[in-house]
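**Student:** Model the structure of this input:
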Amino acid sequence: MVFCLFCRPSQVHPDPSDHPDPLILPPPSLTFETVNGWSVCLSHLIATEAGQDEFEKFLLNEHSEDNLLFWKDVQELKKGEEEKKDVMKIEEQVSIIFDDYIAQGAPKEVSIRANTVAIVKENMKIPNKEVFDLAQQEIFDLMSRDSYIRYISSPSYQKLLDSVTTTVPLLSATAATAEEQVVKCKTN
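**Tutor:** Coordinates of the predicted model:
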């Protein structure tokens, strides 16, 4: 579940990773609507390849990109339809993700609760595409509360928003209100 920037803390919104195959849109030429939509919630930001790229650039500057990289690698594991029948390929991917992000001393170790690590280890006894669901959700929630908020408040996001605003009026008759954006975040 995701917390949106414009939502009360008690309003929880679905994470695109909750769906079996979340749609990742190809990088469009950035528009005001797209970039402004990223400020609604983390789900909107990472639903586009361009959003993921911009967020990753920000995280690289903070030396905190590992959470997003883990989230993306788990998404890739879940996406692979052709590998559905190839158990060996899934086992290999699961092992790589575990070794890279969750194992003690992993090169890109993410910070998840000890009980989550224990659940992942138990899930790995029968490797499948859902092994990391709990850990991915925990990392998503962490990014939503922490690095996402910093990104949306950052000069780099504001500069990007300003660069796409120069061609579009700030308030247009067709622009969605913040409340409409929150509703969209709830349903996505």
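**Student:** okay, CA-based contacts and neighbour counts for the rest of this
**Tutor:** Will do.
**Student:** Name the nearest residue to the residue nearest the centre of the chain, sequence neighbours excluded.
**Tutor:** In the chain, the residue lying closest to the centroid (CA atoms, centre = their mean) is Ile46, at 4.7 Å. Leaving aside its sequence neighbours, Ile46 sits nearest to Gln52 (CA to CA, 6 or more residues apart in numbering; 4.9 Å).
**Student:** Tell me the spacing between the one you found and Asp66.
**Tutor:** 13 Å (CA to CA, to the nearest Å).
**Student:** Please provide the structure for the following sequence as well, for comparison with the first:
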Amino acid sequence: MSGLSKTWTQDTNRIHKAWKSRIHNLIQSPLPWRKINRQETNETSLLGESLETLLSQKRGQKAFRNFLKSKFCEENLDFWLACQEFKTFDSPEALTRAAASIYEEFVRAESPKQVNLDFHTKEIISQSLQQPGTSCFVVAQKKIYSLMENDFFPRFIQSEQ
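**Tutor:** Presented below is the predicted three-dimensional model:
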């Protein structure tokens, strides 16, 4: 086994152990809002597999949001979730209202929860607001997801929270 492969395997094992410990602590917590049943315990054990798995469950979203909040960057998750919901709208009126709302809250310069997007991506969104479709935020959402997956998720896994 090459040195790089061995290091990668050791890092993966360390992260896996840290995540198992984190899940165990969540399950054992005495706080009333953390009481879970056996089915939830089985679901919770899957949270560390990927960001996708984590975000697919309300409990995972809550834990990840708490972590992001402690890092002052929960707007990334809020934006991603808003984009997920945006994709479910089918009437042009609903799409227009939701697109304007998402733009004002997360994309516009000086917006209260502005996410970190490059100028080009912001311009594409701005132009698409005239007749927004369900793909209006796809590029931006992918960029924010990538940021969460490659930066925040690994730190979340390794954190003690």
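**Student:** what's the TM-score here?
**Tutor:** Once superposed, the chains reach a TM-score of 0.72 (TM-score structural alignment, normalised by the length of structure 2), with 126 aligned residues with a CA RMSD of 1.7 Å.
**Student:** rewinding a little: which SSE is the residue nearest to Ile46 of structure 1 in?
**Tutor:** helix 49-62 (DSSP states H and E).
**Student:** looking at structure 2, where would I find the counterpart of whatever helix or strand comes next after that helix?
**Tutor:** Remark: after helix 49-62 of structure 1, the chain's next helix or strand is helix 66-79, criterion DSSP H and E. Alignment note (TM-score structural alignment): helix 66-79 of structure 1 is matched to residues 75-88 of structure 2.
**Student:** For that stretch, list every residue counted as buried.
**Tutor:** 75-80, 82-83, 86-87 (16 or more other CA atoms under 10 Å).
**Student:** follow-up on the earlier one: pretty sure the residue nearest to Ile46 of structure 1 is touching Leu45, no?
**Tutor:** Yes: judged on CA atoms under 8 Å, Gln52 of structure 1 makes contact with Leu45 at a distance of 6.6 Å.
**Student:** what about these two, which has more around it?
**Tutor:** Neighbours per residue, other CA atoms under 10 Å: of Gln52 of structure 1 and Leu45, the larger number sits with Leu45, 23 against 20.
**Student:** Touching, that one and Asp53? I think so.
**Tutor:** No: using CA under 8 Å as the test, Leu45 of structure 1 is too far from Asp53 to be in contact (9.6 Å).
**Student:** still on that earlier bit, pull up the gap between the equivalent of the residue nearest to the centre of structure 1 over in structure 2 and Phe86 of structure 2, please.
**Tutor:** Structural alignment (TM-score structural alignment) places Ile46 of structure 1 against Leu55 in structure 2. Separation of Leu55 of structure 2 from Phe86 of structure 2 (CA to CA): 16 Å.
**Student:** Alright, that wraps it up for me.
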